[in-house]
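[1] Quick check, what structure comes out for this input:
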Amino acid sequence: MPKMKTKSAVKKRFSVTGTGKIKANVAYKRHGLSKRPQQMKRQARGSFVLCDADAIIVKKFMPYA
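    Below you'll find the model as predicted:
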């Protein structure tokens, strides 16, 4: 059986933690930040863990994760 392919877009945007959860970056941080509230910019720092429903979808595109 041939090797399954990993989606390149998923490979670039998500990573897997040691416990198997999916980690992602927060959106809306690239430009136009002067009009965003300071609280939103603070909360958008770093990364977050996807909920289980979204993680199932992402894991389908990462067969070897």
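[2] For the rest of this, base every contact and every neighbour count on C-alpha atoms.
    OK.
[3] Flag every buried residue along the helix or strand hosting residue 53.
    Assigned by DSSP states H and E, residue 53 belongs to helix 52-60. Residues of helix 52-60 classed as buried: 55, 58-59 (neighbour count, 16 or more other CA atoms under 10 Å).
[4] want to put them side by side, so please do this one too:
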Amino acid sequence: MPKLKTKRAAAKRFHATGTGKLKRFKAYKSHILTKKTTKRKRNLRKGTITDPTNAKVMKKVLPYL
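    You can find the predicted model right below:
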């Protein structure tokens, strides 16, 4: 069986936690920030765990993560 290629775009966006879950950062934090509240921008800074329905697909895309 040949080696599997990792999708580099996904590898840059997702990181595995110690328990094997995928951690990601939130979207909507790059521009048009003036109309967003301080609370909303602060919460967008935090990382979060990828939803299990999406994590299943991401595990295929990231075979060695």
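[5] and the residue most central in space within the first structure, what element?
    For the first structure, residue 24 is the residue whose C-alpha lies nearest the centre (CA atoms, centre = their mean; 2.3 Å). According to DSSP H and E, residue 24 of the first structure maps onto strand 22-25.
[6] Contacts for that strand, please.
    13-17, 46-50, 55, 58 (CA atoms under 8 Å, 6 or more residues apart in numbering).
[7] Show me where the first structure has its strands.
    Applying DSSP state E to the first structure gives strands spanning 14-16, 22-25, 47-49.
[8] which part of the second structure lines up with the second one?
    The counterpart of strand 22-25 of the first structure in the second structure, counting by TM-score structural alignment, spans residues 22-25.
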